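S.K.: Structure for this input, please:
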Amino acid sequence: MAVFRVEKTKDYTVMANHHLRNTEISLKAKGLLSLMLSLPDNWDYTTKGLSCICKDGIDSINATIKELETSGYLIRRRIRNDKGQLTTTEYTIFEKPQKLDTTDVPPKRENPILDNPMLEKPILETPIVEKPKQGEPILGNPHQLSTNTLITDLLNKEGLSIHPSNPYPSSTEPKKKMGYDEIGCNSANEVKELVLKNIEYEYIKHDHNCDQLNEIVDLMVETLCSTKDVINVSGDDYPAQLVKEKLLRINSLHIGYVFECLKKTTTYIRNIKRYLLATLFNAPSTIDNYYSALVKHDFYGAD
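M.R.: You can find the predicted model right below:
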């Protein structure tokens, strides 16, 4: 078994064995701490200075110093000057780990006391402004004024407004004349009521097809409300007043005549509206002759 002997010389260091027997720190930390304990008190303990006497670099030494600081063998404290500025770092090395408060105490700064000077409030004087005298305006072109007066009089005589926002005459426009005005009605509803009364609608609606009867009523109301001066019937133009007078003469017998004509018609009717209007227009004039011809036919037969 090998035996190691230690021969000490006079140049040696006396230190505690605590860190050498501490199993919680690395061998590298034990060696660096032993080296730092062997140095004199006035040694400049900087990482750069330690790297000069060791084989390890600055990064390796910094990592080892942090390990010793964590274990409590080393305390670093930042030194500030009177102005509170950081100047240097102070290292305190212990042979046994210490539990000390390493929190840096921030420097105290006195708040300067600012004087509050009294400012005098200036007195503002109100300036006196003289009111300027305004003279009467002098018209440089009096003839133009007389021209405007003539134009105004002319517009008033013609009933036109001189204001640009209302360019229309002040007099109200005449109400547009409607077709039912000629027959003494005020609205289309009154015209329809008049037609229904003339043809005795409530009595004949059970004798005829209601849809066809309503179409005939609507056609009569539409024609009576027309504003045209001329109304075309069977290709011929008739005065609107004549057509309306004949339609107002239509009664229940004429409606029956129209339905009978529709029933006996065998030809194709292309425009049923024109056919109905022509039948209604001719009904007051032809109904008597039509029924007289039927009576003669029944008594005497066909010639």
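
S.K.: From here on, just use CA atoms for contacts and neighbour counts.
M.R.: Fine.

S.K.: Thought E222 was touching V191, still the case?
M.R.: No. In terms of C-alpha atoms under 8 Å, V191 does not count as a neighbour of E222; the distance is 9.2 Å.

S.K.: by contact count, what packs against the longest helix seen in the chain?
M.R.: The helix spanning the most residues in the chain, taking DSSP state H as the definition, is helix 272-300. Of the remaining helices and strands, those touching helix 272-300 by 3 or more C-alpha pairs under 8 Å, 6 or more residues apart in numbering; DSSP states H and E are helix 210-224, strand 230-233, helix 240-248, helix 252-264.

S.K.: so which of the ones you listed gets nearest A278?
M.R.: Distance to A278, taken as C-alpha to C-alpha, is lowest for strand 230-233 among the helices and strands packed on helix 272-300, at 5.7 Å.

S.K.: Please spell out which residues along the closest one are buried.
M.R.: By neighbour count, and taking 16 or more other C-alpha atoms under 10 Å as the criterion, the buried residues in strand 230-233 are 231, 233.

S.K.: Here is the second sequence; please produce its structure so I can put it next to the first one:
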Amino acid sequence: MYAEHPFGSILLQQIQTEGYRLNYYIFSFLQQVSLFGTEENGGLQSLLSLKGGLQFGFKGRAAQTLAEGQFTLLDARTADTETIVPGGRECHLINTYYTGSGYEEWLPHFPALKKALRDKGRKPRFLLPSPRPARHTLLDAVQEVLQEQYQPELQRIFWEMKVRQALFTQLAQAYTEPDNAPATQLELQMAERAQAIIMQDISRHYPNDQLARMVGWSESSLKRAFQKVYGSGLYEYLRTARMERARELLLRGEQVKTVAPTVGMRPSNFTMEFQKYFGYKATSLRKGTR
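M.R.: Sure, this is the predicted structure:
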């Protein structure tokens, strides 16, 4: 399917079987565009950014920024979604839905995923705290799906193998990384102390060793515990907090020159970091537009 308008275009290619539905999107817009939709699915959803990067989220909740070459996993229950596509560059996204038959046999090997999917009382959500950089094996499998051509029946078998391989690679990367054991009570306590210090004043950046001394723990132990509890490094967490706060202030109508120092950055560095993080310019935000 293809749609074109003076402001840009969308190309969608779809592969659908009983086990999965793969949507390959190519977006090209002159300005930033927000696309709203309602998804009615069950099971797992995988998002993989091949080019350009964008944001994806559920209505009324914070979106995840999916940079080029990153993937994330979602609990794909019925939900209103928003896809925020930056302007001025081409973006390629693979959005795949897997039915139970596509992954249930693997669940015993990924207990954390099994528990999350068993929890039927929760709303649609991201299964990963933040996107992960895709391994080369995942990107290679996707490229083969898009490029290799066989006779129709062989093509179907080939796609089935490669799509399952792509999902397995994502699950293995997300749920079998080193030190994937749950955080202990001490790790939780120390990570929360560090998080409170970071959020008390996001305009300040404490080096990891200083932050560790402030909470009374070793630097290596604190870094490991913080990653377990919050799914990111100490500075990565601060950077995310700064960018989200900056976006909130800009939407209120504040100017870049006042927002930047509020989040501890110079205006020249801030504009570059903001665009790198969100995929669009800070100056493109106006009060009440989003």
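
S.K.: I'd like the TM-score for the two structures, please.
M.R.: Here the TM-score of the superposed chains, computed with TM-score structural alignment, normalised by the length of structure 2 as the reference length, equals 0.20; 94 aligned residues with a C-alpha RMSD of 6.1 Å.

S.K.: about what we covered before: distance to N148 of structure 1 added to the helices and strands packed on helix 272-300 of structure 1, as JSON lines?
M.R.: Conversion of those to JSON lines gives the following (distance: least, C-alpha to C-alpha, whole Å):
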{"stretch": "helix 210-224", "distance to N148 of structure 1": "52"}
{"stretch": "strand 230-233", "distance to N148 of structure 1": "48"}
{"stretch": "helix 240-248", "distance to N148 of structure 1": "50"}
{"stretch": "helix 252-264", "distance to N148 of structure 1": "68"}
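
S.K.: Could you list the buried residues of stretch 9-18 of structure 2?
M.R.: Under 16+ other C-alpha under 10 Å, the buried positions of stretch 9-18 of structure 2 are I10.

S.K.: rewinding a little: can you tell me which of the helices and strands packed on helix 272-300 of structure 1 comes nearest to K48 of structure 1?
M.R.: Comparing those by their distance to K48 of structure 1 (C-alpha to C-alpha), the top pick is helix 210-224, with 116.6 Å.

S.K.: What is that closest one packed up against?
M.R.: Using 3+ C-alpha pairs under 8 Å, 6+ apart: helix 210-224 of structure 1 touches helix 188-198, helix 240-248, helix 272-300.

S.K.: Report the buried residues of the last one.
M.R.: This means helix 272-300 of structure 1. Counting neighbours by 16+ other C-alpha under 10 Å, one finds that the buried residues in helix 272-300 of structure 1 are 274, 276-284.

S.K.: now the angle from that helix to helix 210-224?
M.R.: 110 degrees (axes from the mean of the first three to the mean of the last three C-alpha atoms, to 10 degrees).

S.K.: which stretches of structure 2 form helices?
M.R.: 111-118, 136-147, 152-175, 185-200, 208-215, 219-230, 234-251, 256-262, 267-278.

S.K.: and the last one with helix 234-251, angle?
M.R.: When you say that, I think you mean helix 267-278 of structure 2. Between helix 267-278 of structure 2 and helix 234-251, the angle formed by their directions is 100 degrees, by the same axes, to 10 degrees.

S.K.: go on, the longest one?
M.R.: Relative orientation of helix 152-175 of structure 2 with respect to helix 234-251: 100 degrees, computed using the same axes, to 10 degrees.

S.K.: Select, out of the helices of structure 2, the one closest to F36 of structure 2.
M.R.: Set against F36 of structure 2 and scored by C-alpha to C-alpha, the helices of structure 2 come closest in helix 267-278, at 17.8 Å.

S.K.: So which elements touch that closest one?
M.R.: Using 3+ C-alpha pairs under 8 Å, 6+ apart as the contact test, the elements touching helix 267-278 of structure 2 are helix 256-262.

S.K.: So which elements touch the helix it packs on?
M.R.: When contacts are defined as 3+ C-alpha pairs under 8 Å, 6+ apart, helix 256-262 of structure 2 packs onto helix 234-251, helix 267-278.

S.K.: can you list the ones you listed in JSON lines and add mean neighbour count?
M.R.: Converted to JSON lines, these look like this (neighbours: other C-alpha atoms under 10 Å):
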{"stretch": "helix 234-251", "mean neighbour count": "18"}
{"stretch": "helix 267-278", "mean neighbour count": "16"}
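
S.K.: so can I have TSV of those helices showing distance to Q55 of structure 2?
M.R.: Conversion of these to TSV gives the following (distance: least, C-alpha to C-alpha, whole Å):
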stretch	distance to Q55 of structure 2
helix 234-251	13
helix 267-278	7
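
S.K.: Q14 of structure 2: which of those is closest?
M.R.: Counting by C-alpha to C-alpha, Q14 of structure 2 lies closest to helix 267-278 out of those; the figure is 27.1 Å.

S.K.: buried ones in stretch 27-35 of structure 1?
M.R.: For stretch 27-35 of structure 1, using 16+ other C-alpha under 10 Å, the buried residues are 29-30, 32-34.

S.K.: Out of the residues you listed, list just those in helices.
M.R.: For these, membership in helices holds for 29-30, 32-34, with DSSP H as the criterion.

S.K.: which one among those residues gets closest to K296 of structure 1?
M.R.: Within those, proximity to K296 of structure 1 (C-alpha to C-alpha) peaks at A29, which comes in at 149.8 Å.

S.K.: can you tell me how far the closest one sits from E90 of structure 1?
M.R.: 19 Å (C-alpha to C-alpha, to the nearest Å).

S.K.: likewise L276 of structure 1?
M.R.: Shown here: L276 of structure 1 relative to E90 of structure 1, a distance of 125 Å by C-alpha to C-alpha.

S.K.: just T147 of structure 1 next, same as before
M.R.: The gap separating T147 of structure 1 from E90 of structure 1 is 107 Å, by C-alpha to C-alpha.

S.K.: Compare the two and say which is more crowded by neighbours.
M.R.: Neighbour comparison, T147 of structure 1 and E90: the larger count goes to E90, with 13 against 10 (by other C-alpha atoms under 10 Å).
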